[in-house]
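Peer 1: my questions concern the predicted model and sequence given below.
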Amino acid sequence: MPSPHPASLAHLPFFITAPGESDILLGVAIAALVGAVLVGGVLFLALHSLPERIAHKAQKLQMEIVAVLCLLALFTHVHMFWVAALLLAFIDLPDFGTPLTRIARGVERLAKKEPPEDKTPAKRTGRGSHPHA
């Protein structure tokens, strides 16, 4: 080990390195900084995707709206989008499409018209719902 400068103290602290030696404290600080940034980023993204994970069992349209609001919040840093996505994820929206479709088909049957072909698979509701019936 090279001798310290004549004007220095006899006992130097551990974090002061001699000329030409590697700085251990700098390496530890770099590793801690990189680790903190990675852990912080993972926690941020996990928190940011919380509304999408909550709404994964919701209707398709509701899930898409929540996902779009989360993306808007991520890229614009407008926190109100994230709050709106979180609130929408917790709300169970009623299914208006199925009853309205059934009403429309019933009215068409009353009018003796053939209902238009539906592209969604038919749900089994009882008599006459079998595809080969």
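Peer 2: Structure received. These numbers were taken from a predicted model, which means no experiment stands behind them. Numbers count the residues shown, from 1 in each chain.

Peer 1: could you use CA atoms for every contact and neighbour count after this?
Peer 2: Fine.

Peer 1: residue 68 - how many residues pack around it?
Peer 2: Neighbour count for residue 68, taken as other C-alpha atoms under 10 Å: 16.

Peer 1: check the secondary structure at it for me.
Peer 2: Of the three states, residue 68 takes helix under DSSP: H, G, I helix; E, B strand; the rest coil.

Peer 1: same thing with residue 14?
Peer 2: Following three-state DSSP, the label given to residue 14 is coil.

Peer 1: and for it, the neighbour number?
Peer 2: 8.

Peer 1: so where do the helices sit in this protein?
Peer 2: Along the chain, counting by DSSP state H, helices occupy 24-48, 50-54, 60-76, 79-90, 97-110.

Peer 1: export the ones you listed as a markdown table, with columns for distance to residue 9.
Peer 2: Formatted as a markdown table, these follow (distance: least, C-alpha to C-alpha, whole Å):
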| stretch | distance to residue 9 |
| --- | --- |
| helix 24-48 | 20 |
| helix 50-54 | 56 |
| helix 60-76 | 53 |
| helix 79-90 | 54 |
| helix 97-110 | 82 |
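
Peer 1: next, the one to line up against it:
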Amino acid sequence: MSPAMHPLATEHLPFFITAPGDTDVLMVVGVVTLVGSVLLAGVLFLTIHSLPERMAHEGQKLQFEIVAVLCLLALFTHIQLFWVVALLLAFIDLPDFMTPLNRIARSSEKLAGLPSPAEPDPSTDAPAGKTEHGHA
């Protein structure tokens, strides 16, 4: 026996109005859409947030570590200036200062007559052509 319609109800109800006890299809679609869009937005946010780290991964180790720390600071403090600085730092190739400075130090040691760490001390009994680890 079907329930009688209320006298004030219209004959043509919209599709999203369900009978008592039936599944509300519109609400199920809405919940699935909401959960899917929140997950997609989270994945998109984290992908964009890790962009500077992925860019700096091919560079120098120090540069990569600085960019990674700046990205983590931006993630946990919500100060987006850290992320912008990390992105700019990932784009810039840092110059190599250590190689010229090491060459200057070795040349200065050679001019001063000091043995450089790469060359064995002639007063020791190490065989010629061997390093301190015994490899040629």
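Peer 2: Nice, I can see it. Note that the structure is predicted; figures quoted are calculated from it, not measured.

Peer 1: thinking again about what came up before, which one, of the helices of structure 1, ends up nearest to residue 7 of structure 1?
Peer 2: Among the helices of structure 1, the nearest to residue 7 of structure 1 by C-alpha to C-alpha is helix 24-48 (23.5 Å).

Peer 1: what packs against that closest one?
Peer 2: For helix 24-48 of structure 1, not one helix or strand is in contact under the criterion 3 or more C-alpha pairs under 8 Å, 6 or more residues apart in numbering; DSSP states H and E.

Peer 1: now it and helix 60-76, what's the angle there?
Peer 2: Put simply, helix 24-48 of structure 1 runs at 150 degrees to helix 60-76, going by axes from the mean of the first three to the mean of the last three C-alpha atoms, to 10 degrees.

Peer 1: so how far is helix 24-48 of structure 1 from its chain's centroid?
Peer 2: Here helix 24-48 of structure 1 is found 21 Å from its chain centre; the criterion is C-alpha atoms, centre = their mean, to the nearest Å.

Peer 1: what does stretch 91-108 of structure 2 give?
Peer 2: Using C-alpha atoms, centre = their mean, the offset of stretch 91-108 of structure 2 from its chain centre is 28 Å.

Peer 1: likewise stretch 74-81 of structure 1?
Peer 2: Taking C-alpha atoms, centre = their mean, the mean C-alpha location of stretch 74-81 of structure 1 is offset from the chain mean by 13 Å.

Peer 1: which bit of structure 2 covers it?
Peer 2: Aligning stretch 74-81 of structure 1 against structure 2 (TM-score structural alignment) gives residues 75-82.

Peer 1: list the buried residues for the matching stretch?
Peer 2: Neighbour counts over stretch 75-82 of structure 2 (16 or more other C-alpha atoms under 10 Å) mark 75, 82 as buried.

Peer 1: now what about that stretch, what contacts it?
Peer 2: Applying C-alpha atoms under 8 Å, 6 or more residues apart in numbering, the contact partners of stretch 75-82 of structure 2 are 49, 70-71, 73-74.

Peer 1: if we go to 6 Å?
Peer 2: Stretch 75-82 of structure 2 is contacted by residues 70, 74 when judged by C-alpha atoms under 6 Å, 6 or more residues apart in numbering.

Peer 1: can you give me the end-to-end distance of that stretch?
Peer 2: End-to-end distance of stretch 75-82 of structure 2 (C-alpha to C-alpha, to the nearest Å): 9 Å.
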